[in-house]
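Colleague: Following is a predicted model, sequence given first.
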Amino acid sequence: MADRCPSFAGPESRTRTLAAPPSLTPLLARGAALSPFKRPRPDAPVPATRLVLSGVRVDLAHLAAYERVCGFATGADVLPVTYPHVLAFPLAMRIMAARAFPLPLLGLVHTSIEITQHQGPAATAEYELAVRAEGLAPHRRGTEATVLTEARSDGRLVWESRSTYLARHGSPGHAPRNVSRNTSRSVPPGTPPQAPRNSSPEEPQPLPAVAEWHLAQDVGRRYGAVSGDRNPIHLHPLTARLFGFPRAIAHGMWTIARCLAEYGPQQAVGVRAEFRAPVLLPGTVTYAVRGPSFELRAGERVHLSGDVRPIHPRSE
């Protein structure tokens, strides 16, 4: 039965159906070539195009390689909760590498993601993917874009996400981003009520540490090989320095995938994560968890914080 909820396509969106997945190499080259000519600002228009790709099937060998890099158990019938992001990444890249996209692709930093998985996506199913850019917002370090992604199987919405990406630049005259912006967002059906963050007058206690990970220098290159995200900030210290980082940094999506692999299997869940500080490579980080909340930190510096909460599966 087709999903009864409306698509995220807005009234002004133009849907474009692709015949095949975009090739990442020319998109990366195009985005790199256009980046020096872009002057990001929060009030710039974003492309209204919604890209759709049907008939997508999972390459099981690629899935196994992704699972190994991120620490998931291999061979499960259900995709890791972060894997649909990788499936749809070429569509997102096509939007963000376009001339009309106002932020430079080079140096773009993933700052947050919210995932709603309505049911565990089967590894052997066929999917329709859809991606569009929602808009821009000022950030204390530059301009942030929001990208929405959907995955459908047999007409049913099984997975959706909202990601934010930051172009770092000077932004005089713009107030810092409101860190509580999520309070006004639409809540996916079935999401249980949540208490406001920092509602207690007491200082929140650090989450208890459960694991320590020593990250090799090549984590960014290995994840880039399985995800297609070969942003130079992740690949080598020299290329990372061009964008203001002392060393290469881990992909935000690798850090959350690694945390969720440690957290355990998820079916119908809502996942939220904020990438609060870059994870420099090589490095040592601590994974900590209490109940639905988890974080990745080094000493007192928190690199990633998030939570995993069960939701009611979408009705047929």
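Modeller: Noted; the coordinates are in hand.
Colleague: rest of the way, CA atoms for contacts and neighbours
Modeller: Fine.
Colleague: Any idea how many residues pack against residue 290?
Modeller: 13 (other CA atoms under 10 Å).
Colleague: now do residue 212
Modeller: That count, for residue 212 with other CA under 10 Å as the rule, works out to 14.
Colleague: repeat for residue 18
Modeller: Residues near residue 18, counting by other CA under 10 Å: 12.
Colleague: do you know how far it is from residue 289?
Modeller: 41 Å (CA to CA, to the nearest Å).
Colleague: what do you get for residue 69?
Modeller: Residue 69 is 21 Å from residue 289, by CA to CA.
Colleague: ditto for residue 214
Modeller: For residue 214, the distance to residue 289 - CA to CA - is 18 Å.
Colleague: So which of the two has more stuff around it?
Modeller: Using other CA under 10 Å, the more surrounded residue of residue 214 and residue 289 is residue 289, with 21 against 11.
Colleague: doesn't residue 210 make contact with the more buried one?
Modeller: Yes: Residue 289 lies in contact with residue 210 (CA atoms under 8 Å); the separation is 7.0 Å.
Colleague: What residues of stretch 56-68 count as buried?
Modeller: 56, 58, 63, 64, 65, 66, 67 (16 or more other CA atoms under 10 Å).
Colleague: Can you pick out the ones from those that are in strands?
Modeller: If you go by DSSP state E, these have residue 56 in strands.
Colleague: Save the buried residues of stretch 56-68 as a markdown table, and put in distance to residue 160 too.
Modeller: Shown next, in a markdown table, are those (distance: CA to CA, whole Å):
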| residue | distance to residue 160 |
| --- | --- |
| 56 | 16 |
| 58 | 17 |
| 63 | 19 |
| 64 | 22 |
| 65 | 23 |
| 66 | 20 |
| 67 | 20 |
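Colleague: this is the other structure I want to compare:
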Amino acid sequence: MTSAVTSTPPSVSSADALKAALRQLDGVILGKPGQIRLAVACLLARGHLLIEDQPGVGKTTLAGALARTFGLDFRRVQFTADLLPADLTGISVWDAPNSTFRFHQGPVFSEVLLADEINRATPRTQGALLEAMEERQVSEGGVTRILPDPFFVIATQNPAAFVGTSPLPEAQLDRFLMTITLGYPDPRAERTLLETGGRSLSVRDLGAVLDAPALLHMQREVDAVHAAAPLLDYLQLLARATREHPALLTGLSPRALLALLSAARAWAYLVGRPMALPEDVQAVFPSLAAHRLPPRDPGVSVPDLIAGILAGTPIP
């Protein structure tokens, strides 16, 4: 690409702080540098993150470590079948001495909300997150209340085959910028866990490397990462490839394409570049597309389809 670049790379202070944050996260979630960087890119892009995997592989630990490392207010909600929407968003209670209703904020009014095992809740409660995730506000009793900025939802999800799970609807899935899977640790990381008795997984003693104002500054710098016309051409070619693929029910929507651009900018920023390149798109594309591309045949491997789309789409 030969287009002029008018933006600037991450400032020295931002770059140093990001490196320190990544080092700390790498020390907590062992052997998962790729997933950690995708999660941080999702945060930098103002997205929301869905972590899909079986229990016990570090989903909740990653969520807590991200919040503590970035110095953000953190709340955790365990999603269960009896969780009500008001338990999440809050409720107005009659204040008799003042003859008025007083709103009691729910846990959604936090900078980082961990929706743990989100697919164990009913569809009604899952839907209560829709407005919050998309509009970053909550409407209750005819009053609209703005959520904190930054606002980052991290949801964990157990495999659909597990007992007591309700699949997330497509509209809910589309609100997540990325989906990642942690998987089992590699033998070296697992051995370290055994030798330390799992103490390396504790997030209680983690210090804040950044804070909310620093994160907001980084997010504005991400917005300034340059995207040249050929890169936009590449995004459109990828979108067309998904929409015309015979094995997929639907392709990427325009909203998903905007999300892909934001994610690619965040990845370029994370590696210290002032300009998003096709390799940045390729780095985030699988995590962005996996939950947005339903196959016609449930037995088909979506990762394989995505890999084929990337391999078969020419770079302008």
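Modeller: Yes, it's here. Please read all numbers here as calculations on a predicted model, not as lab measurements.
Colleague: TM-score for these two?
Modeller: The pair, once superposed, lands on a TM-score of 0.23 when counted by TM-score structural alignment, normalised by the length of the first structure; 145 aligned residues with a CA RMSD of 7.4 Å.
Colleague: re earlier: closest one to residue 94 of the first structure out of the buried residues of stretch 56-68 of the first structure, please.
Modeller: residue 56 (16.6 Å; CA to CA).
Colleague: Would you confirm that the closest one contacts residue 151?
Modeller: No: Residue 56 of the first structure lies out of contact with residue 151 (CA under 8 Å); the separation is 9.7 Å.
Colleague: Mutual contacts of those two, please.
Modeller: Residues within reach of residue 56 of the first structure and of residue 151 at once, by CA atoms under 8 Å, 6 or more residues apart in numbering, are 127, 128, 129.
Colleague: Next, work out how far apart the residue nearest to the second one when sequence neighbours are not counted and residue 116 of the first structure are.
Modeller: With CA to CA, 6 or more residues apart in numbering as the criterion, residue 128 of the first structure has its nearest non-adjacent residue at 4.2 Å, and that residue is residue 54. According to CA to CA, residue 54 of the first structure stands 20 Å off from residue 116 of the first structure.
Colleague: After the stretch of helix or strand residue 242 of the second structure belongs to, which helix or strand is next?
Modeller: Using DSSP states H and E, residue 242 of the second structure falls within helix 229-243. Once helix 229-243 of the second structure ends, the next helix or strand along the chain (criterion: DSSP H and E) is helix 254-270.
Colleague: what is the orientation angle of that following helix with helix 229-243?
Modeller: Relative orientation of helix 254-270 of the second structure versus helix 229-243 (axes from the mean of the first three to the mean of the last three CA atoms, to 10 degrees): 130 degrees.
Colleague: What residues of helix 254-270 of the second structure count as buried?
Modeller: Taking 16+ other CA under 10 Å as the criterion, helix 254-270 of the second structure shows 256-257, 259-270 as buried.
Colleague: and which of these is nearest residue 138 of the second structure?
Modeller: Among these, residue 259 lies closest to residue 138 of the second structure (CA to CA), at 22.3 Å.
Colleague: Residue 42 of the second structure versus that closest one, what's the distance?
Modeller: Counting by CA to CA, the gap from residue 259 of the second structure to residue 42 of the second structure is 10 Å.
Colleague: Residue 261 of the first structure and residue 222 of the first structure, how far apart?
Modeller: 17 Å.
Colleague: returning to that earlier point: what residues are shared contacts of residue 289 and residue 210 of the first structure?
Modeller: Common neighbours of residue 289 of the first structure and residue 210 (CA under 8 Å, 6+ apart) do not exist.
Colleague: after the helix or strand hosting residue 138 of the first structure comes which helix or strand?
Modeller: Using DSSP H and E, residue 138 of the first structure falls within strand 126-139. Downstream of strand 126-139 of the first structure, the next assigned helix or strand under DSSP H and E is strand 142-153.
Colleague: same for that following strand, what does it pack against?
Modeller: Secondary-structure packing of strand 142-153 of the first structure (3 or more CA pairs under 8 Å, 6 or more residues apart in numbering; DSSP states H and E): helix 83-96, strand 126-139, strand 156-168.
Colleague: List the buried residues of the second one.
Modeller: Looking back up the chat, that one is strand 126-139 of the first structure. 126-139.
Colleague: who does it touch, helix- and strand-wise?
Modeller: strand 49-57, helix 83-96, strand 142-153.
Colleague: Done for today, thanks.
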